[in-house]
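Undergrad: coords below, sequence missing:
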């Protein structure tokens, strides 16, 4: 896949399209109830977007790239990066989960572990490898202090 298309938002969009198609073409009526699903879905989408924005702002403040295939200029450990080494990806997963709940596409919840696995294999592991090589002891310390997801 070309690197211009091999980006987490593209994979997220693909998963969202699959969940929407499942909800539209094959509704199975396995819902959690409209009030709870809408509330929880909205909170997850809103929280995911907020997490993404805070992480991107922190990376911009630190003057480093947020593009997954590029060499990082700095190791960002402040802001939301104190809570998670991957707040942008965590935000993506929250957005996917939120839309699945909001759309009442319960069978599409199976996309969540697939999407997490894809993020880890295609993006997180290579990124952490670059960070480990470039920032050596500083990254090892950060890695021990801060969990990958939460």
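TA: It's in. Note that the coordinates shown come from a computational prediction; the quantities given were computed from them, not determined experimentally.
Undergrad: only C-alpha atoms for contact and neighbour calcs from this point on.
TA: Fine.
Undergrad: Kindly provide the distance from the residue lying closest to residue 127 once chain neighbours are set aside to residue 87.
TA: Using Cα to Cα, 6 or more residues apart in numbering and skipping the chain neighbours, the partner closest in space to residue 127 is residue 68 (6.7 Å). Distance, residue 68 to residue 87, using Cα to Cα, to the nearest Å: 13 Å.
Undergrad: between the two, which one's more packed in?
TA: residue 87 (23 against 16; other Cα atoms under 10 Å).
Undergrad: Second structure for comparison follows:
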């Protein structure tokens, strides 16, 4: 296996797969176990659209920085550069923040009110499964530069 390839289990264990799974759970809850709770309104639909659109925008801005800096976006790899420009001046994790926003928007869009608890659960899981290990790799690779960046820019907002 070449160093540029990842085992199938690592490709499956990616944030977009987790996001899709959480959205599927919210959809199933709304479809099969609606429990009579609803936030459905034009305002809720607008908020859902803003959250999803904002999440996608954050991700696009982050991907543009990864491309500009010519470093990896894949969570299980160590990046060649520490990105501290663009959207990364506002949040250390714009892609994960975008994922959480998309999940919240999707939950509102399908009117899965009880599934709103999935949003903090998703954030906790992403933090433990991806962010903490990534930050540990960045600490080992970029030492003082990462320490300064970590003090200057918050993990989420």
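TA: Looks like it arrived, so ask away. Owing to the predicted nature of the structure, the values given are computational and were not obtained by experimental measurement.
Undergrad: TM value for the aligned chains?
TA: With the length set by TM-score structural alignment, normalised by the length of structure 1, the two chains reach a TM-score of 0.97; 150 aligned residues with a Cα RMSD of 1.0 Å.
Undergrad: gap between the residue nearest to residue 127 of structure 1 and residue 101 of structure 1?
TA: From residue 68 of structure 1 over to residue 101 of structure 1 (counting by Cα to Cα), the distance is 28 Å.
Undergrad: okay, the helix or strand containing residue 64 of structure 2 sits on what stretch of structure 1?
TA: Here residue 64 of structure 2, judged by DSSP states H and E, is contained in helix 42-69. Alignment of helix 42-69 of structure 2 against structure 1: residues 35-62, by TM-score structural alignment.
Undergrad: What's the match for residue 13 of structure 2 in structure 1?
TA: Residue 13 of structure 2 maps onto residue 6 in structure 1, with residues paired by TM-score structural alignment.
Undergrad: Its match: neighbouring residues, count only.
TA: Burial measure for residue 6 of structure 1: 14 neighbouring residues, criterion other Cα under 10 Å.
Undergrad: if I look at it, how far off is residue 79 of structure 1?
TA: In terms of Cα to Cα, residue 6 of structure 1 sits 27 Å off from residue 79 of structure 1.
Undergrad: who touches the most centrally placed residue in structure 1 in this structure?
TA: Among the residues of structure 1, the one closest to the centroid is residue 89, at 2.1 Å (Cα atoms, centre = their mean). By Cα atoms under 8 Å, 6 or more residues apart in numbering, the residues touching residue 89 of structure 1 are 8, 52, 119.
Undergrad: One more: residue 46 of structure 1?
TA: By Cα under 8 Å, 6+ apart, the contact set of residue 46 of structure 1 is residue 95.
Undergrad: same check, this time on residue 139 of structure 2
TA: By Cα under 8 Å, 6+ apart, the contact set of residue 139 of structure 2 is 146-147.
Undergrad: Now check structure 1 for the residue matching residue 122 of structure 2.
TA: When structure 1 is aligned by TM-score structural alignment, the residue opposite residue 122 of structure 2 is residue 115.
Undergrad: what helix or strand does that match sit in?
TA: helix 111-119.
Undergrad: and for that helix, what are the contacting residues?
TA: Counting by Cα under 8 Å, 6+ apart, 8, 11-12, 15, 19, 89, 93, 96-97 sit against helix 111-119 of structure 1.
Undergrad: which of these are the two that sit furthest away from each other?
TA: Greatest spatial distance among these (Cα to Cα): 19 and 89, at 18.3 Å.
Undergrad: Just tell me what residue 106 of structure 2 corresponds to in structure 1.
TA: By TM-score structural alignment, residue 106 of structure 2 lines up with residue 99 in structure 1.
Undergrad: any idea how far its match is from residue 74 of structure 1?
TA: Here residue 99 of structure 1 is placed at a distance of 33 Å from residue 74 of structure 1 (Cα to Cα).
Undergrad: Neighbour count and distance to residue 26 of structure 1 for the contacts of residue 89 of structure 1 - can I get that in TSV?
TA: Output for the contacts of residue 89 of structure 1, formatted as TSV (neighbours: other Cα atoms under 10 Å; distance: Cα to Cα, whole Å):
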residue	neighbour count	distance to residue 26 of structure 1
8	19	26
52	21	31
119	20	27
